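K.L.:
Any chance you could fold what I've pasted below:
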Amino acid sequence: MNESVQNPNLKKKISPRLKHRRAVADIISTMLLMGVTVTGASTLTYFMNDAFVSGTLGTATTLDSSSLNVLLLAYDTRDASSLMSLSTINNENTINKFLCGVTCSGNQNRIPRDSPGGTEFIVFQIQNNHLNSLFLEDVIVNGVVHSWDPLTGNGVTLDASTSAPLSGKYPADGMFSIVPTNTLIQKNNIQIQSGEIANILVKLGPDDSDIDLNKGIQVKLNVGKIHLVEFILESGDAR
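P.N.:
I've put the predicted structure just below:
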């Protein structure tokens, strides 16, 4: 009888403690869950911010996978001679201390070193690291579209030592040609094969503003994909 009488009392004394412990356990569990959530959110924020600062996040969201495999290896935008070691590409002009576009467009399709000189050249070198060939449809310089000059694609050797308008020896104003690195014979099409390295020779035209030598040049490549490949060239420099 005593035992049966004591058990209810014992239960009444223990139950509040158990409830209290359960409440504390719930609080601890909630705090641990919140801690894990905050830690996870902080880690994710760190990596997202790091990707944003380094540019990888922007690149991944604005360019497709094929564009990511087009590398800029070198460029030459100097107001000088022998751009990208191409001996006949000469921008030297004692009158204009800038890359001459619209100001020199009246001397149509002539080379810069003439007096008066024609529009000037920009050269940059790219490599196609994609598994497939790419087709360079347009080169966009500071928002101005430059198309491929088919006159340069008939097995014509690059030669801008003297003016030869519309001969294909160099691209016409506002156009570009593609020059393989192992020859001066300009490519006869816009295809750049997988692994191939090529020099892109752009001649400024009447739609191009003059480019100050201390201003960057935004270059975008249309390779037939949804997104464009984009580079920034430091004007007046070679790298």
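K.L.:
going forward, measure contacts between C-alpha atoms and count neighbours the same way
P.N.:
Noted.
K.L.:
Correct me if wrong: residue 62 contacts residue 226.
P.N.:
No - the criterion here is CA atoms under 8 Å, and residue 62 misses it with residue 226 at 9.6 Å.
K.L.:
Looking at these two, which has the bigger crowd around it?
P.N.:
Neighbours were tallied for residue 62 and for residue 226 using other CA atoms under 10 Å; the higher tally belongs to residue 62 (16 against 11).
K.L.:
how near is that one to residue 56?
P.N.:
10 Å (CA to CA, to the nearest Å).
K.L.:
all strands of this structure, in order?
P.N.:
With strands called from DSSP state E, the chain shows them at 70-76, 98-99, 121-128, 134-135, 138-141, 144-148, 175-180, 191-192, 197-203, 211-212, 216-222, 229-234.
K.L.:
One more, so I can put them side by side:
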Amino acid sequence: MNSTINKISEKKSRLRKRRGVADVISTMMLMAVTITGASTLTYFMNDAFVSGNLGTISTLDSSSLNLFLLAYDTRDSITLLSLPNIDNQFNSLLCGSSCSGTPNNIPLNGGTEFIVFQVQNNSLDSIFLDDVSLNGVVYTWDSSTSGVQLDATAPLVNGKYPSDGKFSILPVGKTPIIQNESIEIQNGQIVNILVKLSALESDIPLNKGIRLLLDAGNVQPIEYLIESGDAR
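P.N.:
The predicted structure follows:
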């Protein structure tokens, strides 16, 4: 009788040990799945930031964006995005409010500085860039630049470049550069957007994030995060 009881006890003990081992294995597998999932999410999030793309749920799928950011140049340098004479003053920042005394001058003469970014219309139809927002400051199209040849070698006269707080649209790969006549960007077209910082814009130190919103008729503006002092 005692022998039978001992055998039953031994079997129960083995079952408890097996259940204990099974619980440990299950816990380890759950932790592995959690770590793998977290690593995958971290990879995609980092990839989104590296590409300069912050905004909507579509940022990892550029084909679903009707206006896609291809490149940008926010350096405190010269020939931004290879555009001739689009130069910033070497003052270790992107000057906005500190240059409010003569904001329409070119940067080398104390005016606010430039930012250039390049976009492509991915939609099947023309889209219209109503406005651009940088860190919450809204920029509108400068109609005085319509059909005017770009020239940023001298102080502003008759739309040779956008005035402070405004932008103009430039064709890509054409010389001389004649600024677009409207805010229309045709299907498949790639254009450069030249922004003259507003005197209301706080100075932007180098290596700081800039929140960029493009209002092109979406339910919500397309949002990107770019970096000052950077070119991509």
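K.L.:
Please state their TM-score.
P.N.:
With the length set by TM-score structural alignment, normalised by the length of structure 2, the two chains reach a TM-score of 0.74; 194 aligned residues with a CA RMSD of 3.0 Å.
K.L.:
quick revisit: tell me which of the strands of structure 1 sits nearest to residue 21 of structure 1.
P.N.:
Each of the strands of structure 1 was checked against residue 21 of structure 1 via CA to CA, and the shortest separation belongs to strand 229-234, namely 61.9 Å.
K.L.:
so that closest one aligns onto which residues of structure 2?
P.N.:
Residue correspondence for strand 229-234 of structure 1 in structure 2, counting by TM-score structural alignment: residues 222-227.
K.L.:
mean shift between the matching stretch and structure 1?
P.N.:
In the superposition against structure 1, stretch 222-227 of structure 2 averages 1.2 Å from its aligned positions (mean CA distance after the TM-score superposition for structure 1).
K.L.:
Give me the contacts around that stretch.
P.N.:
The contact list for stretch 222-227 of structure 2 (CA atoms under 8 Å, 6 or more residues apart in numbering) reads 49, 52-56, 65, 67, 72, 74, 206-216.
K.L.:
in it, what's buried?
P.N.:
The neighbour-count criterion (16 or more other CA atoms under 10 Å) identifies 222-227 as the buried residues of stretch 222-227 of structure 2.
K.L.:
And for stretch 83-93 of structure 2?
P.N.:
83, 86-89, 93.
K.L.:
and if you look at stretch 166-177 of structure 2?
P.N.:
166-171, 177.
K.L.:
which stretch among the strands of structure 1 comes nearest residue 27 of structure 1?
P.N.:
strand 229-234 (52.9 Å).
K.L.:
got the angle for that closest one vs strand 121-128?
P.N.:
Between strand 229-234 of structure 1 and strand 121-128, the angle comes out at 140 degrees (axes from the mean of the first three to the mean of the last three CA atoms, to 10 degrees).
K.L.:
From the chain's centroid, how far away is the longest helix along structure 1?
P.N.:
Secondary structure of structure 1 read by DSSP state H shows that its longest helix is helix 2-54. Its chain's C-alpha centre and that of helix 2-54 of structure 1 lie 50 Å apart, by CA atoms, centre = their mean, to the nearest Å.
K.L.:
what helices or strands is it leaning on?
P.N.:
Contacting helix 2-54 of structure 1 under the criterion 3 or more CA pairs under 8 Å, 6 or more residues apart in numbering; DSSP states H and E are the following elements: helix 56-62.
K.L.:
Residues in contact with the helix it packs on: which ones?
P.N.:
48, 51-52, 68, 227.
K.L.:
in terms of contact, does residue 148 of structure 2 touch residue 160 like I think?
P.N.:
Yes - between residue 148 of structure 2 and residue 160 there is a contact under CA under 8 Å: 6.2 Å.
K.L.:
Those two: which has the busier surroundings?
P.N.:
Neighbours of residue 148 of structure 2 and residue 160, each counted by other CA under 10 Å, are more numerous for residue 160; the result is 22 against 17.
K.L.:
which residues sit in contact with the aligned partner of that one in structure 1?
P.N.:
With TM-score structural alignment defining the correspondence, residue 160 of structure 2 maps onto residue 169 in structure 1. Neighbour list for residue 169 of structure 1: 152, 156-160 [criterion: CA under 8 Å, 6+ apart].
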